[in-house]
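**Q** the sequence and its predicted three-dimensional model are supplied below.
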Amino acid sequence: MKIGRAAQEVKLAREEVGSTQLELTFDGYYGSRESISQQENGRYQVQPELTKYYAEKHNNPFPAIEAAHEYTNWGIAKLNGEAVDLHRTSVSLKTKEELTEALEAITEASKKLTVNPKAIEQMEIKVIEKSIQECIDAITALTHYVAVLCKEYGISWMKMWSQHKVKLIQRRFLKQ
């Protein structure tokens, strides 16, 4: 059986903190050692409470990012290819590059968005699709930027998202 990326990320996160599966059960994760083992070995899907444990207790959002990607089969996955460099400066530079490309593509697409979607030409659809792809690239880069900086500088990932949620509620973009 092939072990999924979320399972691998959970095991890596546990090894990074230097804990055994049993020690996690005494450290605020309220599952059993057997449950952790089954999730790490891919027999069960990684459960939200285990990913929440790593994000809250050890400031590591990558298990949750991988699990969400695995559950939905879309969205962001932790970059792990041969070409990726997750050093904070590399992530910062790549994020700036992706944001610039996204803004340029959005600017170009915005010229097409005034046309009724039922009357738009195929070439114009391609421009809109390109802007969507560039935005997805930027979202991936931004997520890695926030995750890497939170992790490396000890800034709480959960606190940052909680503050963001409060701001959205205060501005009435989100209902409680």
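**A** Thanks, I have it.
**Q** for the rest of this, base every contact and every neighbour count on C-alpha atoms.
**A** Will do.
**Q** how close does the residue nearest to Pro48 when sequence neighbours are not counted sit to Lys52?
**A** In this structure, Pro48 finds its nearest non-sequential neighbour in Ala64, 7.2 Å apart by CA to CA, 6 or more residues apart in numbering. In this view, Ala64 and Lys52 are 7 Å apart by CA to CA, to the nearest Å.
**Q** now do the helices in this structure.
**A** 5-17, 21-25, 33-40, 48-58, 62-72, 88-110, 122-153, 157-170 (DSSP state H).
**Q** now those as JSON lines including mean neighbour count?
**A** As requested, the helices of the chain are exported to JSON lines (neighbours: other CA atoms under 10 Å):
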{"stretch": "helix 5-17", "mean neighbour count": "19"}
{"stretch": "helix 21-25", "mean neighbour count": "16"}
{"stretch": "helix 33-40", "mean neighbour count": "18"}
{"stretch": "helix 48-58", "mean neighbour count": "18"}
{"stretch": "helix 62-72", "mean neighbour count": "21"}
{"stretch": "helix 88-110", "mean neighbour count": "17"}
{"stretch": "helix 122-153", "mean neighbour count": "18"}
{"stretch": "helix 157-170", "mean neighbour count": "14"}
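**Q** put this next to the previous one:
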Amino acid sequence: KLSGARVAILDEKNNIISTKTTEADGTVSYAVECDKAYTIQVAKDGYESNNFPVSKTKGGIVNISADLQPIEQIVTEKEVVLNDIYFEFDKSNITQQGAFELDKLVQAMTAYPNMVIMVKSHTDSRGSDKYNMNLSDRRAKSTVQYIISKGIAKDRISGKGYGESEPKINCGDNCTEE
């Protein structure tokens, strides 16, 4: 049970509704609307943050056990493993969800001062190849700027957009928001 962990509750569109800090016993409570799905994001310095879905319920109390792993487990010899960072459609600014994930990278880079990172940004296949390449490049640059703004030296991080050339989900021209 971790005291002092940051717990954010997000709506179905991944907008942060509220953020609280866990009590000494590692608990936090939220009153939410019934029959809506939520996501809980939990983070604590030195630990890997994580997301936990909360299913729709007709009412009552829902208990969620949010186990976090020490941050060393997200750092491997060749990469730092983060949850995906999503951007709004046609945008390159860092969302609250993205900042939540990137803060984990900042923690890891602070803990490992010789670490150098290459950010890769991808898009789906909606839009032209040229447009998607430009969009993913803007997103990579935005990500790099965010990390630099948190005090990481610019020579330790670089970024590149790959457009739709290396899609995470290969949905062809039938991609949806999901």
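**A** Cool, got the structure. In this text, all values refer to a predicted model and were calculated from it rather than measured experimentally.
**Q** what does the superposition give as a TM-score?
**A** Laid over one another, the chains give 0.22 as their TM-score (TM-score structural alignment, normalised by the length of structure 1), with 57 aligned residues with a CA RMSD of 4.7 Å.
**Q** thinking again about what came up before, wait, the residue nearest to Pro48 of structure 1 touches Ala55, no?
**A** Yes: the criterion here is CA atoms under 8 Å, and Ala64 of structure 1 meets it with Ala55 at 7.4 Å.
**Q** buried stuff in the longest helix along structure 2?
**A** The helix that spans the most residues within structure 2, counting by DSSP H, is helix 129-149. The neighbour-count criterion (16 or more other CA atoms under 10 Å) identifies 129, 132-148 as the buried residues of helix 129-149 of structure 2.
**Q** look up how far Ile139 of structure 1 lies from Gln133 of structure 1.
**A** Counting by CA to CA - Gln133 of structure 1 and Ile139 of structure 1 are separated by 10 Å.
**Q** can you list residues touching both of the two?
**A** Counting by CA atoms under 8 Å, 6 or more residues apart in numbering, no residue touches both Gln133 of structure 1 and Ile139.
**Q** by contact count, what packs against the longest helix of structure 2?
**A** helix 96-111, strand 117-121, strand 157-161 (3 or more CA pairs under 8 Å, 6 or more residues apart in numbering; DSSP states H and E).
**Q** including mean neighbour count and distance to Ile17 of structure 2, could these go into CSV?
**A** Output for those, formatted as CSV (neighbours: other CA atoms under 10 Å; distance: least, CA to CA, whole Å):
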stretch, mean neighbour count, distance to Ile17 of structure 2
helix 96-111, 18, 11
strand 117-121, 17, 27
strand 157-161, 19, 30
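**Q** can you tell which of those is closest to Val7 of structure 2?
**A** helix 96-111 (10.8 Å; CA to CA).
**Q** could you tell me the angle between that closest one and helix 129-149?
**A** Relative orientation of helix 96-111 of structure 2 versus helix 129-149 (axes from the mean of the first three to the mean of the last three CA atoms, to 10 degrees): 50 degrees.
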